[in-house]
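In: predicted structure and sequence below. I'll ask about it afterward.
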Amino acid sequence: MQLTFATYNIHKAVGLDRRRNPDRILAVLNEIDADVVALQEADRRIGRRESVLPLDHIEDYSPYRAVPLNHRPDSLGWHGNALLVRRTIQLAEAAVVPLPVIEPRGAIRADLIAGGQRFRVVGMHLDLSGLRRRQQLRAILAHLARCDHHCPTVVMGDCNEWSVRRGALGEFAAPWRVLAPGRSFPARQPIARFDRIALSAEWTVAEAQVHHSALAARASDHLPVWARLELPKI
């Protein structure tokens, strides 16, 4: 089974032209055509924390549905983190992953089923502080260890980590692998590999890249990254 996973900090749908344009974000997602997408900064931070991507636009202009978390009626996710999945993929369960935080950060998990295979996805947005990032990754890994079902897992998001080989992402000890597909921030002239994808041992990497189209270069301050992954037949 082959699936494509993408992570994208959409900057509340505000592009480099300082315009909020949710349909432009959806157009970028349609360019990538991933099966599962982790979004960061998908909700407004104040007031009712409404989603910046209207649910009816997601339904009308993309192949996705949002993983429901049912914490705030107007939000797409939790602390701006959201998961979109292709409608042909079945949702088994979803949960918020509590993180130690100073600034508004978070993580969410979904267990999904495709082709008869259960797999797990975590979307996350980590802190600017290296120490806090380590604590947050430990919390995510502890949460995964407590899950009832063992299954192939993908953890992805905006890690705010400058180091490619060291830093907080060292919490992903073997057999975990951390992909850094390329420079994704800032979008206009990317220099940092903030957006990462971590894999459990079951996955094989077919391809991993930064999506650097003309539209993506102005839709947000981050570029999306993606990986095409394979699982052996069960």
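Out: On my side now, so go ahead.
In: only C-alpha atoms for contact and neighbour calcs from this point on.
Out: Will do.
In: helices or strands up against the helix or strand containing A217?
Out: Assigned by DSSP states H and E, A217 falls within helix 216-219. With contacts taken as 3 or more C-alpha pairs under 8 Å, 6 or more residues apart in numbering; DSSP states H and E, helix 216-219 sits against helix 22-32.
In: here comes the other one, which I'd like you to weigh against the first:
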Amino acid sequence: MAFGRRSGWILAAMALALLCYYLPWFVHQSAGFTTNAYDLAEWSSLHPATRSSNPPLLTSFLLRLPHVLLLFAAGIAANGLRDERLRWIVRAVALLLVLRLVPPVEFFRDESADPNYRQMLLLTVMGGGLVLVSLVVRPGRAAQGLIAASLMGGVGAGLWGLSRAGELLYNFEIDVQIGAGAYGLAMFAALAAGVALWPDRSARRTSISPIRALPDRA
């Protein structure tokens, strides 16, 4: 399957992975502690242990990073779509979703020193920059490897952040269970990475052509 033909499948799997980012990552009997990755990052940023960690707010950063890397991978995958209009639609949606990380208006008024809001602004700029960089990534094996690396990096960061956030909750003796969102993101991101890295059999058949018998001139 050529990269252009598999781009649609990759984007579909990544869309499901992004949906899972906003499904519950922790489940608790109380709705207040049933949180998705985005809200968990915000909650973690309020914990003194997170703010005093080295580097500061590492847990929140790890939980927000999958959102950014998924959109970067989507921008690269969009380059393989045959329909140019569809390519630009995917890129526009990716840029709009990056704005999900824009800090609240308080940051621009009188709380510009807040480290959590600064991190959100940093990730917004980083995400927008990566989507723009994806415009120049040409379809091919390098692009497929970059998609897989971004997706697996996002999964690794998210699960690491989930583990660190779990320790914070356990310190409060809050018993939570890992939710479907975390499992779903890992599963669909791995599926998208697998499709991206799947060998192109048609290219292999083209590169390895059979030796034709020479005509007998005798």
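Out: Ah, there it is. Small disclaimer: the values here were computed from a predicted structure and weren't measured.
In: overlay them and tell me the TM-score.
Out: Their TM-score after superposition, calculated using TM-score structural alignment, normalised by the length of structure 2, is reported as 0.26; 93 aligned residues with a C-alpha RMSD of 5.7 Å.
In: related to what we said a few turns ago, past the helix holding A217 of structure 1, which element shows up next along the chain?
Out: Immediately after helix 216-219 of structure 1, counting by DSSP H and E, sits strand 225-230.
In: quick one, that following strand and helix 22-32 angle?
Out: 40 degrees (axes from the mean of the first three to the mean of the last three C-alpha atoms, to 10 degrees).
In: quick one: the helices in structure 2, in order.
Out: For structure 2, the helices defined by DSSP state H cover 3-21, 37-45, 48-51, 58-78, 84-98, 105-109, 115-133, 141-171, 180-197, 201-207.
In: please identify the buried residues of the longest helix belonging to structure 1?
Out: For structure 1, the longest helix by residue count, based on DSSP H, is helix 130-146. Of all the residues in helix 130-146 of structure 1, those buried under the rule 16 or more other C-alpha atoms under 10 Å are G130, R132, R133, R134, Q135, Q136, L137, R138, A139, I140, L144.
In: separation between L159 of structure 2 and L197 of structure 2?
Out: As judged by C-alpha to C-alpha, to the nearest Å, L159 of structure 2 and L197 of structure 2 stand 22 Å apart.
In: no, scratch that, I was asking about L151 of structure 2
Out: L151 of structure 2 is 12 Å from L197 of structure 2, by C-alpha to C-alpha.
In: more neighbours: which of these two?
Out: L151 (30 against 18; other C-alpha atoms under 10 Å).
In: the nearest residue to that one once chain neighbours are set aside - how many residues pack around it?
Out: Nearest non-adjacent residue to L151 of structure 2, counting by C-alpha to C-alpha, 6 or more residues apart in numbering: A189, 5.7 Å away. Neighbours of A189 of structure 2 under the rule other C-alpha under 10 Å: 29.
In: so what's A189 of structure 2 up against?
Out: A13, M14, A17, L151, M152, V155 (C-alpha atoms under 8 Å, 6 or more residues apart in numbering).
In: re the thing from before, by contact count, what packs against the longest helix of structure 1?
Out: strand 90-97.
In: hmm, 6 Å instead?
Out: Contact here means 3 or more C-alpha pairs under 6 Å, 6 or more residues apart in numbering; DSSP states H and E; on that basis helix 130-146 of structure 1 packs against no helix or strand.
In: beyond that helix, next helix or strand please.
Out: With DSSP H and E, the next secondary element past helix 130-146 of structure 1 is strand 153-158.
In: got the angle for that following strand vs strand 225-230?
Out: 170 degrees.
In: residues in contact with strand 153-158 of structure 1?
Out: Residues outside strand 153-158 of structure 1 that contact it (C-alpha atoms under 6 Å, 6 or more residues apart in numbering) are 7, 119-125, 194-200.
In: circling back: out of the contacts of A189 of structure 2, who's nearest R6 of structure 2?
Out: Nearest to R6 of structure 2, judged by C-alpha to C-alpha, of these is A13 at 10.9 Å.
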